[in-house]
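# The sequence and its predicted three-dimensional model are supplied below.
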Amino acid sequence: MEKQQLGKSDIYISRLTLGCMSLGTDRKHAKEIIDTALDRGINHLDTADLYDFGLNEEIIGEAIKDKRKDIILTTKAGNHFSKESKNWFWDPSKEYITEAVKNSLKRLKTDYIDFFMLHGGTINDPMDDTIEAMEELKQAGWIRAYGISSIRPNVIQKYIEKSSIDGVMMQYSLLDRRPEEEILEKLIAHNISVITRGSLAKGLLSVNYKENFIKKGEEGFLDYTGPELMNTLENIAEASEGIPLNEIAIKYVIKHPATTSVTIGASKREQVLENTRPDFTNGLPDTVYEKLKQITKSNVYKEHRS
């Protein structure tokens, strides 16, 4: 699978990223999913300390201990949690970020994290302290690069201005085109990579879109009403010229030059196989790309400012 440079770093990640949040707690089952992803050319695994209150990191650490050098590992922090009481609060302080990295390293059974992200953020955070923590962790060799996972354009803008982030993880899909209007060009201008999430829109942009619409889409999605959503999905399927909807969805966001990698979640290995089947070096034709833009809404950020 083709690999792309992550921002200005010396890290190269596969066009698809395995999002590990849905791996579950069965260690054998999780390892099967991870091994399938690696066998299919994915080299980038994304987790967070909050997932299953640290257990997700532990499971990944065990699954990759003999393959660490071949893997680009991302984790996230900022949610100060208790494994015992299973509650958490937002804490982007320098002290907590530094403590969180040390704890993640133990759970992941590694002595460095390739890409470390702040797991959220608000405009009122002590950003200078957070950035100072990230820079010191990078200088110490505990992390190789850092970034932020956020859908807040004002927060992302501040990190563009204040920090040397190499990547931003954000929600971006055919049904959620908000980043196109306000963020993506700015990130390109500063050589900051986009790692997308939610690009299959909870399975609405998949081969099972009709079934998933009944489960998850009848009340609508973002600024689509239920009827608008179904009509849009049918129009996308028609415009796809026989290409499976999941392939169309992934290739649509990859088409934008800001996108470095697309995160796919998986709770079973079959989902990994389905989403790695397409040849992503063969991009979406311009005619199909433009038609998809006409079919879908050019959404804008109305909230998520603070």
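Arrived safely, thanks for sending.
# contacts and neighbour counts: CA atoms only from here.
OK.
# quick one: buried residues of stretch 126-144?
127, 130-131, 133-135, 137-138, 142-144 (16 or more other CA atoms under 10 Å).
# another structure for you, compare them:
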Amino acid sequence: MKYINLGDLEVSRIGLGAMGMSHGLTGAGTDDAESIRTVHRALDLGVTLIDTAEIYGPYTNENLLGQALKGRRDQVVLATKFGLIDHGGAGVWNLNSGPANIRAAVEGSLQRLGTDHIDLYYQHRVDPDTPIEETAGAVAELIAEGKVRHFGLSEAGPDTIRRAHAVHPVTAVQSEYSLWTRGLEERVLPVLRELGIGLVPFSPLGHGFLTGAVRDEAAFEEGDFRRGNPRFTGENFRRNMAIADEVQAIAADAGATPAQIALAWLLAQGDDIAPIPGTKRVARVEENTAADSVQLTSAQLERLAGLPPAVGDTHTEAGMRLLER
């Protein structure tokens, strides 16, 4: 495993997204023992960056990681997120990035994760009712107290990133970025590079679509966020299958798996990018981390760059309203 810097934070070139172990995907929460083995295997393979959030479950994913990391906390750059739960009464899926709410959120996350500090603390979604300067200032106070080490943003746009960074350095921005979701390249990525901020792509495998394993839109259980997702339904699903098929063809040519090709393409976009593919299976974490050694040829990179854009939004209409691009 190679290591890079997100700002001044050193992390493994490939991280691990833990959400699907407990939340949002078919089979989530059905095999915690395998999920814990997956975390341990990731650490054995040199993965250091592990990502969760209080909203995953809610709370159950942080509890799971707290169990998995007992005795191994010092091997991990532990990232979690706040802002999608209003601890003042409105509850889950209600934006609140006010200072008092951040205080309540961090104490709960520290307890569930079984740690005295969070290495990278992200605002999960931009809260239009709280000036980003207040949010950044609240996290800066937690950093001064030692409860948080680094400040991050998720799905934030250029203006928000600049304003937050002016209050306290932003270490990383987490956004969806993959072969079929490339919207941040024009406006967000240049700002990150100007300011020396790292990029952490989530869903780098297109929610599993780019692996070629998703062939039937009826395969998603109730509660799987892909069920009803515009890219995974109807004619959009069938048209997007051409993207997965082309990734599969390039994988066959390169002697790798489609997942490794999708990750290798991301790694080729710069040494300030650390994707966090999610999985709850040991075999998949082994496959994903091996992408670090895949070298794509210029011709293969050109073919991948020329893939057509995916058809359909990345989220439902309600989910799209939470994004700031």
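Thanks, I have the structure now. The shown structure was predicted, so the numbers you read here are calculated from the model rather than taken from an experiment.
# that older thread, restricted to helices, list the buried residues of stretch 126-144 of the first structure.
Among those, DSSP state H puts 127, 130-131, 133-135, 137-138 in helices.
# Kindly reformat those residues as TSV and extend each row with distance to residue 112 of the first structure.
Listed next are these as TSV, based on distance: CA to CA, whole Å:
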residue	distance to residue 112 of the first structure
127	23
130	19
131	18
133	15
134	13
135	14
137	10
138	10
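# now, which of those sits nearest residue 41 of the first structure?
Among these, residue 138 lies closest to residue 41 of the first structure (CA to CA), at 27.2 Å.
# Which residue in the second structure aligns with the closest one?
In the second structure, residue 138 of the first structure lines up with residue 143, judged by TM-score structural alignment.
# could you measure the closest residue to its match other than its chain neighbours against residue 265 of the second structure, distance?
If the residues on either side of it in the chain are set aside, residue 143 of the second structure comes closest to residue 149, at 5.4 Å by CA to CA, 6 or more residues apart in numbering. Separation of residue 149 of the second structure from residue 265 of the second structure (CA to CA, to the nearest Å) stands at 30 Å.
# One more: residue 122 of the second structure?
From residue 122 of the second structure to residue 265 of the second structure the distance is 25 Å (CA to CA).
# before we move on, what about residue 33 of the second structure?
32 Å.
# Please identify which of these two sits among more neighbours.
residue 265 (21 against 12; other CA atoms under 10 Å).
# gap between residue 29 of the second structure and residue 35 of the second structure?
Taken as CA to CA, the span from residue 29 of the second structure to residue 35 of the second structure is 9 Å.
# Ok, residue 308 of the second structure next?
34 Å.
# Same check on residue 58 of the second structure?
Taking CA to CA, one finds residue 58 of the second structure at 17 Å from residue 35 of the second structure.
# Looking at these two, which is more packed in?
residue 35 (24 against 16).
# Just tell me what the more buried one corresponds to in the first structure.
Using TM-score structural alignment, the equivalent of residue 35 of the second structure in the first structure is residue 30.
# secondary structure element for its match?
helix 27-39 (DSSP states H and E).
# now residue 172 of the second structure
Assigned by DSSP H and E, residue 172 of the second structure falls in strand 170-176.
# How many residues are close by the counterpart of residue 286 of the second structure in the first structure?
Under the alignment defined by TM-score structural alignment, residue 286 of the second structure corresponds to residue 273 in the first structure. The local packing of residue 273 of the first structure (other CA under 10 Å) involves 16 other residues.
# same deal with residue 317 of the second structure?
11.
# how close does it get to residue 140 of the second structure?
33 Å.
# what's the answer for residue 174 of the second structure, then?
Residue 174 of the second structure is 18 Å from residue 140 of the second structure, by CA to CA.
# Residue 226 of the second structure now?
35 Å.
# Check residue 291 of the second structure too.
Counting by CA to CA, the gap from residue 291 of the second structure to residue 140 of the second structure is 35 Å.
# contacting residues for the closest residue in space to residue 92 of the second structure that isn't next to it in sequence?
Nearest residue to residue 92 of the second structure in three dimensions, chain neighbours excluded: residue 85, at 4.3 Å (CA to CA, 6+ apart). Shown in contact with residue 85 of the second structure (CA atoms under 8 Å, 6 or more residues apart in numbering): 54-55, 91-96.
# Map residue 85 of the second structure onto the first structure.
Checking TM-score structural alignment: residue 85 of the second structure goes with residue 80.
# Check for me that that match belongs to a strand.
Yes. Under DSSP: H, G, I helix; E, B strand; the rest coil, residue 80 of the first structure sits within a strand.
# From residue 205 of the first structure, how far out is it?
The gap separating residue 80 of the first structure from residue 205 of the first structure is 33 Å, by CA to CA.
# centroid residue for the first structure?
residue 197 (3.8 Å; CA atoms, centre = their mean).
# which one in the second structure is aligned with it?
Match for residue 197 of the first structure (TM-score structural alignment): residue 202.
# can you tell me how far its match sits from residue 155 of the second structure?
Taking CA to CA, one finds residue 202 of the second structure at 10 Å from residue 155 of the second structure.
# same thing with residue 280 of the second structure?
24 Å.
# Repeat that for residue 67 of the second structure.
Relative to residue 155 of the second structure, and taking CA to CA, residue 67 of the second structure is found at 29 Å.
# More neighbours: which of the two?
Between residue 67 of the second structure and residue 155, residue 155 has the larger neighbour count (other CA under 10 Å), namely 22 against 15.
# That one contacts residue 320, correct?
No. With contacts counted by CA atoms under 8 Å, residue 155 of the second structure stays clear of residue 320, the gap being 10.5 Å.
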